[in-house]
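Colleague: what follows is a predicted structure for the sequence shown.
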Amino acid sequence: MNDPMYNRLPHTGDFEFESGTEAFYLSPKPLPTGSAAFSGQRMHRAVSDVFLDFAHSASGLEFAVRASVGSVIFMMIFFFLVNVLLAGSSFYHGWPFWSNLIEYVKNPFLWGFTAVHILIAGVPLYKSIHQITSVPPVRFNRQRREVAYVRQKGDPPLIVPWEEVIACVTAGTTVNPYAVMHSYSLMIGLRDSISGEVVWLTLNVGHLSLAVSEWEALRVYMEEGPLALPEPLLVDEEFQEGTVAYFHMCRGVYREMHSWPVYAFGFLTIQFCSGWTLPCRFSEWIYTRPKAAFPDSIREWSKPLPAEQHAKPSAELVRQSAELRQAMSKGQSLFGYYKVKFSEPEAPLANEKIH
């Protein structure tokens, strides 16, 4: 994401447009965004006065499993219907229907293509599961004002000063013959000061404002502590996104808001073909499996420090934060302060007043 037009690492307020994707940088330095701090995906696995662990939740894995299962089942149903049509055509010309259908279904090329499709869908899913279970979460230590990340087991941890963490929100569009799809994400970059390499962690969200709010939740924790984090909207984890209870809750809402034909073909058929509650149960099972432990050096690094040893924000961060808060108190938004305007349909967000 680093654009050579700056001839430097990005700063808060930088705006980029590349290959149809717009990116606005929120850090470094991690200045106030004016948005409400919010995390809608159970990203905060552990929170204390010393550190916060940030990792992908079960909802993201549930969607990945559902998409993989759905694509495979859709392909199998498509091939079956094609075989039925071919067998029907043969029957019309005097050939036996059922024997031809069986021969079509037994076609090795058909099953070979299906196996390749399963492999294509399964490999990324396996990598996601391996990433969740084998790599510790990103740990934000507010007393040291540092962030630690372990790429994989056996690798030395990457520790980055909090004020040097790169964060940006992105908005992009994908155009196909049927629709224009909008995508938004929060990207967190951890730069190795020795090699200069930046490790990017990407969180896909449904709206640009949600990406800003996810980052704001991390920022207020690091700057103000765990009491500044918002209470979850759903206190009962049973109803968190990606769970079986959440699935049935959505099913009930969909049924109430739509007619029976729309409910039958718009929800029941699609969800049945994508595994029904199986992706929810599988993702919850993976989410509750023992995760990779932090190395001894990070466990030592995570121990509480005496108050006099707590790291303090830099004078530059304090000055810039005060200037931005003053502008926001006069009704200016973060995007307006930096004279940034995202393309439609996100333009109204750039003019929104944040208090």
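Modeller: Arrived safely. Every value quoted in this text rests on a predicted model; they were computed, and no experiment measured them.

Colleague: every contact and neighbour count from this point should use C-alpha atoms.
Modeller: Noted.

Colleague: so how many other residues sit close to residue 202?
Modeller: 15 (other C-alpha atoms under 10 Å).

Colleague: need the contact list for it.
Modeller: 185-188 (C-alpha atoms under 8 Å, 6 or more residues apart in numbering).

Colleague: let's see which of those end up in strands.
Modeller: Secondary structure of the contacts of residue 202 is defined by DSSP state E; positions in strands are 185-188.

Colleague: closest one of the residues you listed to residue 179?
Modeller: When these are compared for distance to residue 179 (C-alpha to C-alpha), residue 185 wins out at 19.7 Å.

Colleague: ok, for that closest one, nearest residue in space, not its chain neighbours?
Modeller: residue 204 (4.2 Å; C-alpha to C-alpha, 6 or more residues apart in numbering).

Colleague: may I see the buried residues of the biggest helix by length in the chain?
Modeller: Taking DSSP state H as the assignment, the helix of the chain that covers the most residues is helix 58-92. Under the neighbour-count criterion of 16 or more other C-alpha atoms under 10 Å, helix 58-92 has 58-73, 79-80, 83-84, 86-88, 91 buried.

Colleague: quick check: residue 202 is in a strand.
Modeller: Yes: the assignment for residue 202 is a strand, going by DSSP: H, G, I helix; E, B strand; the rest coil.

Colleague: on that earlier part again, got the contacts of residue 202 as JSON lines, with neighbour count columns?
Modeller: Formatted as JSON lines, the contacts of residue 202 follow (neighbours: other C-alpha atoms under 10 Å):
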{"residue": "185", "neighbour count": "23"}
{"residue": "186", "neighbour count": "25"}
{"residue": "187", "neighbour count": "23"}
{"residue": "188", "neighbour count": "21"}
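
Colleague: report the distance from stretch 270-283 to the chain centre.
Modeller: The offset between the C-alpha centroid of stretch 270-283 and the centroid of the whole chain comes to 19 Å, using C-alpha atoms, centre = their mean, to the nearest Å.

Colleague: start to end distance for it?
Modeller: Terminal residues of stretch 270-283 lie 19 Å apart, using C-alpha to C-alpha, to the nearest Å.

Colleague: check which residues of it are buried.
Modeller: Neighbour counts over stretch 270-283 (16+ other C-alpha under 10 Å) mark 271, 273-281, 283 as buried.

Colleague: which parts of the chain are helices?
Modeller: 58-92, 97-105, 108-134, 208-224, 244-257, 260-263, 269-273, 278-287, 296-301, 315-329, 334-337, 347-351.

Colleague: put this next to the previous one:
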Amino acid sequence: MNSKVAQKSKVGPLLKEDYLSPLPLPTGELPADSLNIIWRKNNVFMDVGYYCIASGVMVMWPSMMLCLWIAYITNDPAVLLLGGAIFSVPIVLMLRSLFVPVPLPIRFNRQRREVCVSVAKGEYWVVPWETVTAMGTESSTINQAGKQTQGLLLIGFTNPDPDGNARNKNFTIGFNCGGGISAMKLWECMRSYMEIGPDAVEDPPDNVHHPKGILATYWRDLVKAAGQKGWPLAIVWDGFFGIFIFNALLVIALERLKLNPPPELTWPEIVEWSKPIPPEQWAKRSPELEAAIAQREAELALRD
């Protein structure tokens, strides 16, 4: 990807690619942190990380409950043995993940307009913000069950060392948020923070900063859901299904266990790099980006 194709789309029969950056131009969508990737945020930097143990729990727990229910109503021990054989490996892998350090976040420094990304154990890159690439991908498969679509937001970084190893020229991280508008909204969290400011992006969720206990947090989320969809639907979906089918309380507990607090960038150079600098020393947009944003905003105004 390059600046010539930013804000362009490539559409095929079963594949769609939205090129979002560079240059980091407005997408026309509002930022939405659908995956809770914002771990820290202040006026200097924002940490973005991806730890998805919740999806594993929410997939395995309903299947395990279904297996137990079938074993109960059929009174057949073979069902339990089959369930144990099916779920033993995923459970072991999940338990193992609880003892593995959480990957370090990507740090976006809006005052210096640079991004720090950990590319290997003990190694990091600091790259200019305007060189970061972003692309939303959406691919579909067709089978007997119908059409199934999956998507990612891919964010790429180029090694700032021109003499670096040829095998270590690029680094890419993917966020399993779905493609299309979902990818644009997630990308807007990073773009809006860097180009507009901290107030343009929502605060980190309670699975990272949790002033209340697990039950109090769950009750607050239930009340919030009731305000959005009404109490009957909130009690059925967020209440019954949330606790008994998807085990939301276990999800909250595991996320707090691993993200309390989120991992920190401790390299001395990055600690110094993350400190605030006087406003007169803040990095500015490039003239190319300034002109491109003005043109893009005019296009969005006409579209609205």
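Modeller: Here it is on my side, so go on. Please read these numbers as outputs of a predicted model, since none were measured by experiment.

Colleague: can you calculate the TM-score here?
Modeller: Put the two chains on top of each other and the TM-score (TM-score structural alignment, normalised by the length of structure 2) is 0.75; 292 aligned residues with a C-alpha RMSD of 4.1 Å.

Colleague: any chance of the buried residues of stretch 270-283 of structure 1 in CSV, plus distance to residue 308 of structure 1?
Modeller: Converted to CSV, the buried residues of stretch 270-283 of structure 1 look like this (distance: C-alpha to C-alpha, whole Å):
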residue, distance to residue 308 of structure 1
271, 55
273, 59
274, 55
275, 54
276, 54
277, 51
278, 51
279, 48
280, 46
281, 47
283, 43
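
Colleague: out of these, what pair is the most spread apart?
Modeller: By the measure C-alpha to C-alpha, 273 and 283 form the most distant pair in the buried residues of stretch 270-283 of structure 1, at 17.3 Å.

Colleague: what about the residue lying closest to residue 180 of structure 1 once chain neighbours are set aside, neighbour count?
Modeller: Leaving out its chain neighbours, the residue that sits closest to residue 180 of structure 1 by C-alpha to C-alpha, 6+ apart is residue 174, at 5.8 Å. By the criterion of other C-alpha under 10 Å, residue 174 of structure 1 has 11 neighbours.

Colleague: show me what counts as buried in stretch 93-108 of structure 2.
Modeller: For stretch 93-108 of structure 2, the buried set under the neighbour-count rule, 16+ other C-alpha under 10 Å, comprises 104-108.

Colleague: format those as CSV; extra columns: distance to residue 9 of structure 2.
Modeller: Formatted as CSV, the entries for the buried residues of stretch 93-108 of structure 2 read as follows, by distance: C-alpha to C-alpha, whole Å:
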residue, distance to residue 9 of structure 2
104, 31
105, 28
106, 26
107, 27
108, 26
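
Colleague: of all the residues you listed, which comes closest to residue 279 of structure 2?
Modeller: Nearest to residue 279 of structure 2 among the buried residues of stretch 93-108 of structure 2 is residue 108, at 17.0 Å by C-alpha to C-alpha.

Colleague: and residue 57 of structure 1, what is it in contact with?
Modeller: Residue 57 of structure 1 makes contact with 41-43, 287 under the criterion C-alpha under 8 Å, 6+ apart.

Colleague: inside strands: which ones of those?
Modeller: Going by DSSP E, the strands hold none of these.

Colleague: return the member of those nearest to residue 145 of structure 1.
Modeller: residue 43 (19.4 Å).

Colleague: what do we get in structure 2 for the closest one?
Modeller: Residue-level alignment of residue 43 of structure 1 against structure 2, with TM-score structural alignment as criterion, gives residue 37.

Colleague: and its match, how many neighbours?
Modeller: Here the number of neighbours of residue 37 of structure 2 (other C-alpha under 10 Å) works out to 21.

Colleague: pretty sure it sits against residue 104.
Modeller: No: applying C-alpha atoms under 8 Å as the test, residue 37 of structure 2 and residue 104 come out as separate, 11.8 Å apart.

Colleague: so what's the residue count around the counterpart of residue 274 of structure 2 in structure 1?
Modeller: Correspondence of residue 274 of structure 2 to structure 1, assessed by TM-score structural alignment: residue 302. Using other C-alpha under 10 Å as the criterion, residue 302 of structure 1 is surrounded by 20 other residues.

Colleague: again with residue 300 of structure 2
Modeller: 12.

Colleague: list the contacts for it?
Modeller: By C-alpha under 8 Å, 6+ apart, the contact list for residue 300 of structure 2 reads residue 28.

Colleague: so what corresponds to it in structure 1?
Modeller: Counting by TM-score structural alignment, the partner of residue 300 of structure 2 is residue 328.

Colleague: next one: residue 103 of structure 2
Modeller: When structure 1 is aligned by TM-score structural alignment, the residue opposite residue 103 of structure 2 is residue 135.

Colleague: hang on, the earlier thing: for residue 37 and residue 104 of structure 2, list the residues in contact with both.
Modeller: Taking C-alpha under 8 Å, 6+ apart as the contact rule, the neighbours common to residue 37 of structure 2 and residue 104 are residue 49.

Colleague: residue 87 of structure 1 is in contact with residue 81, isn't it?
Modeller: No: because the distance of 9.8 Å does not satisfy C-alpha under 8 Å, residue 87 of structure 1 is recorded as not touching residue 81.

Colleague: next one: the alignment partner in structure 2 of residue 155 of structure 1 from residue 103 of structure 2, what distance?
Modeller: Following TM-score structural alignment, the counterpart assigned to residue 155 of structure 1 within structure 2 is residue 122. Taking C-alpha to C-alpha as the criterion, residue 122 of structure 2 is separated from residue 103 of structure 2 by 12 Å.

Colleague: likewise for residue 54 of structure 2?
Modeller: With C-alpha to C-alpha as the criterion, residue 54 of structure 2 and residue 103 of structure 2 are 16 Å apart.

Colleague: residue 109 of structure 2 now?
Modeller: The spacing between residue 109 of structure 2 and residue 103 of structure 2, counted by C-alpha to C-alpha, is 19 Å.

Colleague: same check on residue 27 of structure 2?
Modeller: For residue 27 of structure 2, the distance to residue 103 of structure 2 (C-alpha to C-alpha) stands at 28 Å.

Colleague: repeat for residue 292 of structure 2
Modeller: Separation of residue 292 of structure 2 from residue 103 of structure 2 (C-alpha to C-alpha): 34 Å.

Colleague: equivalent analysis for residue 73 of structure 2, please.
Modeller: 43 Å.

Colleague: gap between the two ends of stretch 266-279 of structure 1?
Modeller: According to C-alpha to C-alpha, stretch 266-279 of structure 1 extends 18 Å from its N-terminal end residue to its C-terminal end residue.
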